[in-house]
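Asker: Sharing a model that was predicted from the sequence below.
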Amino acid sequence: MKVLYFAWLRERLNRASDEITPPSEIVTLNDLVAWLRARDEALDLAMENPAIFKLSINARIVPGDTPIAGATEIAILPPMTGG
């Protein structure tokens, strides 16, 4: 499974993506985010407030309680700023 990071999150992590194989107990997007944060201090700090991020499975934005079974691509999208 590929995890994509966008915008300022990608810049803070200094990478655009990760290839991961989550353990079987990781069932939902929320589980996955918690698991990723526990494994990566930089991601944990950047996602201090995970509720502000949008999540997508296979290019479709979905709620955090969505199961990840069958997902090939997960995206984490931070809130956008602009002017």
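Answerer: Okay, I see it.
Asker: only C-alpha atoms for contact and neighbour calcs from this point on.
Answerer: OK.
Asker: Residue 36 is in contact with residue 45, isn't it?
Answerer: No: with contact defined as C-alpha atoms under 8 Å, residue 36 does not count as touching residue 45 (11.5 Å).
Asker: Same drill for these two, tell me which one is more crowded.
Answerer: Set side by side, residue 36 and residue 45 give different neighbour counts by other C-alpha atoms under 10 Å, the larger being at residue 36 (16 against 12).
Asker: What residues of the helix or strand hosting the more buried one count as buried?
Answerer: Assignment of secondary structure by DSSP states H and E places residue 36 within helix 29-39. Across helix 29-39, burial judged by 16 or more other C-alpha atoms under 10 Å covers 29, 30, 31, 32, 33, 36, 37.
Asker: next up, a second structure to put side by side with the first:
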Amino acid sequence: MQVRLKFFASLREALGAEGSLDLPEGSTVAQARDALLARGEPYAQALARGRALRAARNQTACSEAEPLENGDELAFFPPVTGG
């Protein structure tokens, strides 16, 4: 299956605004992140497991356990803080 990727804030600067990813059927957000990490730099640094990141599936915030479906939009972004 294929998912569309979007990156925001500092991730957009490091990885670009959009992309796509081919995954096995039944993959989760965590598995998508792992597949991106496996691409090496700059993904390995921008999406490193130690970094606090949020994800959204089809414009709805989700956990990394969220299952993905063909054609989904998956976005990654850093946590938002206000002041």
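Answerer: Great, that's in hand. All values reported here derive from a predicted model rather than from experimental measurement.
Asker: Tell me the one among the buried residues of helix 29-39 of structure 1 nearest to residue 19 of structure 1.
Answerer: Distance to residue 19 of structure 1 across the buried residues of helix 29-39 of structure 1 (C-alpha to C-alpha) is lowest for residue 36, with 11.4 Å.
Asker: so how far does the helix holding residue 36 of structure 1 sit from its counterpart in structure 2?
Answerer: Here the mean offset of helix 29-39 of structure 1 against structure 2 after fitting is 0.6 Å, by mean C-alpha distance after the TM-score superposition for structure 1.
Asker: Which residue range of structure 2 does that helix align onto?
Answerer: Residue correspondence for helix 29-39 of structure 1 in structure 2, counting by TM-score structural alignment: residues 29-39.
Asker: Any chance you could list what contacts that stretch?
Answerer: With C-alpha atoms under 8 Å, 6 or more residues apart in numbering as the test, stretch 29-39 of structure 2 has contacts from 21, 23, 43-44, 47-48, 55, 63-68, 74.
Asker: Assumed residue 21 of structure 2 was part of a helix.
Answerer: No: per DSSP: H, G, I helix; E, B strand; the rest coil, residue 21 of structure 2 lies outside any helix segment and is strand.
Asker: burial of residue 3 of structure 1, as a residue count?
Answerer: 17.
Asker: what residue of structure 2 takes the place of it?
Answerer: Taking TM-score structural alignment, residue 3 of structure 1 has residue 5 as its aligned residue in structure 2.
Asker: residues in contact with that match?
Answerer: Remark: with contacts taken as C-alpha under 8 Å, 6+ apart, residue 5 of structure 2 is in contact with 18, 19, 20, 21, 73, 74, 75, 76.
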